[in-house]
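Participant: build the 3D model from these lines:
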Amino acid sequence: MTKNSVTVLGLGLMGQALAGALVRAGHATTVWNRSPAKADALVAQGATRAGSVRDAVTASPLVIVCVTGADAVREILDPVAGELGDRVLVNLSSGTSREARETAARHPGRYLDGAIMAAPPAIGTPEAAIVYSGARAAFDEHEQILRDLGTATFLGDDPALSALHETAVLGLMYGILNGFLHSAALLGAAGVPADSFLPFARAGIDTVAGWLPGYARQIDEGTYPALDATLGTHLAAIEHVVHESEDAGVDPALPALVRAAARRAVSAGHGGDSYASVIEQFRDKESA
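Facilitator: Presented below is the predicted three-dimensional model:
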């Protein structure tokens, strides 16, 4: 075992990508998976196959686990918790912030929670954004190895921060995707193909992206001066989307949900503020 040694537990598509990037970067890489055959290609590239989780964990000072979730992490690691000792555990499995804190509590002092914001083919390149949180000393000790997996960003000492950022990005992603799907359904009702809508969709997304820096400043400062338009103007536009959906026979539930939040914000006195003021409705569960 050397400082350059690293173990990867879990060889699904992402685990294989992680291990492959480490092998290509020249690290002594030990791999383990419940189905041993999944390690064959990595062994052919130079990785070492471990016969058990215990052998895999004890082979390296840095242990990376990437499996289906927190339950699988516990099932794999709890029986060998005593072997982890001073080893750094990096959990790149998806999960919630609560699960991240629970896992950190079982592995105090040497635990990093991580979130991969990239697809497997991007691993090992700067396009693979991976965020980490937890023990800063553990991150600093193995930062170079972690950077061989992608662009590594340390978010803070709270181990929950990585999972929270991943969840926030997922919420944004599904908001955009569902907005596009609803728009495509609305146009499709008039016989317009989704492909022809793409230039307009991209332009709309770019426009909204341009608003985000100003909205972020307003959210952090807690003041919402109208920049692009007042919330009242935005609400009128949302009403058009709801009515157009109803007239076209397209489910209006999604824009109606957006309208409900905007209406509550207007009722709370934000009609002359920017659209960013709607965040107060998301913060206040009692207002929903």
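Participant: only C-alpha atoms for contact and neighbour calcs from this point on.
Facilitator: OK.
Participant: which residues touch Leu187?
Facilitator: 193-194 (CA atoms under 8 Å, 6 or more residues apart in numbering).
Participant: how near is it to Val208?
Facilitator: Counting by CA to CA, to the nearest Å, the separation of Leu187 from Val208 is 20 Å.
Participant: second input sequence below; structure requested for side-by-side comparison:
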Amino acid sequence: MTKIKASEHRIAVIGAGAIGAAVARRLLADDHDVVVWNRTAGRTAALVKAGALPAGSVKEAASSATLVLLTLTDYVAVQQCLAELDGDLSGRTIIAMCTGTADDAHHAAQRVADLGASYLDAGIQTSPEMIGTDAATILYSGSRSAFQRHRAVLGLLSTPRFVGDAPQAAAIWDLTLFGLWYDAQLGLLRALDTVRETGIDVTEFVDTAVKQLGHVVTEAPGTASELLQATYPAGPATLAEHLTVIRHLIKLRGGQTLGDGGLPVVAARIEALLAQGRDGEGLTATIATMTNRTSA
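Facilitator: As a prediction, the model looks like this:
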């Protein structure tokens, strides 16, 4: 195979899974010079047929491009690929595009810095089929200058959003959003399981569940404002009133398949706040610093 010569306009896509293939195809559709590599070489065949250059190694792909997209399964694969790179990669930007932890992103950023390249972490809040549409969102953090330099290209893939200079910011934002979905979905499943076991009509219950979940969504900006201003008005109930309901829920959820949702921890937290004389505050106070606070 002929060695690929470096080009300042080339983009390397490392990993030809669902996301990687969608990314490469979108870039090719916009007439970009794309080089691809995948550990299982056969997976790049369709992309090569569509116009991409096949690289013989991660190192060849990365050294021939100025923008390197690591569209891989996880950070284990990211670190494995980064370990195969050496020499001076200054002038290049390497973006890890997968879900992982803050530590994962931090370690990847350190390795990329050792190589002399700029690093961006990317949290992909979209499915492969949505890549290249306005509905897709990809979060980026790390080198702000690298983000601005490649923003036009990144804008071909999604609505790009820069969320912080810390390399781990996108990973935290991305994972926290997933966590929010799991919390809501598992909470719904727990509720449906409870009413089903009791013999309540699940379909009728869902109508009221939608309204209840809507209250959380509607009040989200206000809740964020309370947190930022460090003021915790009682709202629909005081902490003491919340504690009564939470204790009832702990009993109701006893022995459930999906557990109690961590409510005993919440109850203990409220009890500690009440012991400080903060009974007039609302539920947002449970995530506030307890030290040196007086009742609102």
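Participant: which residue numbers in structure 2 go with the helix or strand containing Asp55 of structure 1?
Facilitator: Secondary structure assignment for Asp55 of structure 1, by DSSP states H and E: helix 53-58. Helix 53-58 of structure 1 corresponds to residues 58-63 of structure 2 when matched by TM-score structural alignment.
Participant: now find how far off-centre the matching stretch is within its chain.
Facilitator: Taking CA atoms, centre = their mean, to the nearest Å, one finds the center of stretch 58-63 of structure 2 at 27 Å from the center of the full chain.
Participant: contacts only, for Val68 of structure 2.
Facilitator: Residues in contact with Val68 of structure 2 (CA under 8 Å, 6+ apart) are 11-14, 62, 92-95.
Participant: then Ala6 of structure 2?
Facilitator: 63-65.
Participant: Gly69 is in contact with Glu99 of structure 1, correct?
Facilitator: No - if you go by CA atoms under 8 Å, Glu99 of structure 1 and Gly69 don't touch, sitting 9.1 Å apart.
Participant: identify the residues contacting the lengthiest strand in structure 2?
Facilitator: The residue-count maximum for a strand in structure 2 (DSSP state E) belongs to strand 118-125. For strand 118-125 of structure 2, the surrounding residues in contact (CA under 8 Å, 6+ apart) are 90-99, 105, 109, 112-113, 136-143, 146-147, 167-168, 170-171, 173-174.
Participant: going along the chain, name the helices of structure 1.
Facilitator: Here structure 1 has its helices, by DSSP state H, at 13-24, 40-45, 53-58, 70-77, 81-84, 97-106, 136-141, 143-147, 161-188, 194-221, 231-248, 253-265, 279-283.
Participant: of these, which is nearest Ala118 of structure 1?
Facilitator: helix 13-24 (9.6 Å; CA to CA).
Participant: and the closest one with strand 111-117, angle?
Facilitator: 110 degrees (axes from the mean of the first three to the mean of the last three CA atoms, to 10 degrees).
Participant: matching residues in structure 2 for helix 13-24 of structure 1?
Facilitator: Taking TM-score structural alignment, helix 13-24 of structure 1 hits residues 18-29 over in structure 2.
Participant: that stretch vs structure 1, average distance?
Facilitator: Once fitted to structure 1, stretch 18-29 of structure 2 is off its aligned match by 2.0 Å on average (mean CA distance after the TM-score superposition for structure 1).
Participant: for the counterpart of Asp86 of structure 2 in structure 1, which non-adjacent residue is closest in space?
Facilitator: Asp86 of structure 2 maps onto Ala81 of structure 1 when the alignment is built from TM-score structural alignment. Closest residue to Ala81 of structure 1 apart from its sequence neighbours, by CA to CA, 6 or more residues apart in numbering: His107 at 7.9 Å.
Participant: what do you get for Ile76 of structure 1?
Facilitator: Here the residue nearest Ile76 of structure 1, using CA to CA, 6+ apart, is Val53, at 7.2 Å.
Participant: how many neighbouring residues does that neighbour have?
Facilitator: Using other CA atoms under 10 Å, Val53 of structure 1 has 19 other residues around it.
Participant: please apply the same query to Gly259 of structure 2.
Facilitator: 13.
Participant: same deal with Leu11 of structure 1?
Facilitator: 24.
Participant: ok, Thr194 of structure 2 to Gly255 of structure 2 distance?
Facilitator: Thr194 of structure 2 is 11 Å from Gly255 of structure 2, by CA to CA.
Participant: ignore the last one, Leu53 of structure 2
Facilitator: Counting by CA to CA - Leu53 of structure 2 and Gly255 of structure 2 are separated by 57 Å.
Participant: same question, Gly164 of structure 2
Facilitator: 42 Å.
Participant: the more surrounded of those two?
Facilitator: It is Gly164, of Gly164 of structure 2 and Gly255, that has more neighbours when counted by other CA under 10 Å, with 16 against 10.
Participant: please tell me how far that one sits from Gly142 of structure 2.
Facilitator: 7 Å.
Participant: re earlier: just so I know, which of the helices of structure 1 lies nearest Thr2 of structure 1?
Facilitator: Closest among those, using CA to CA: helix 53-58, at 11.4 Å.
Participant: now that closest one on structure 2. Mean distance?
Facilitator: Mean for helix 53-58 of structure 1 is 1.6 Å (mean CA distance after the TM-score superposition for structure 1).
Participant: cheers, nothing more for now.
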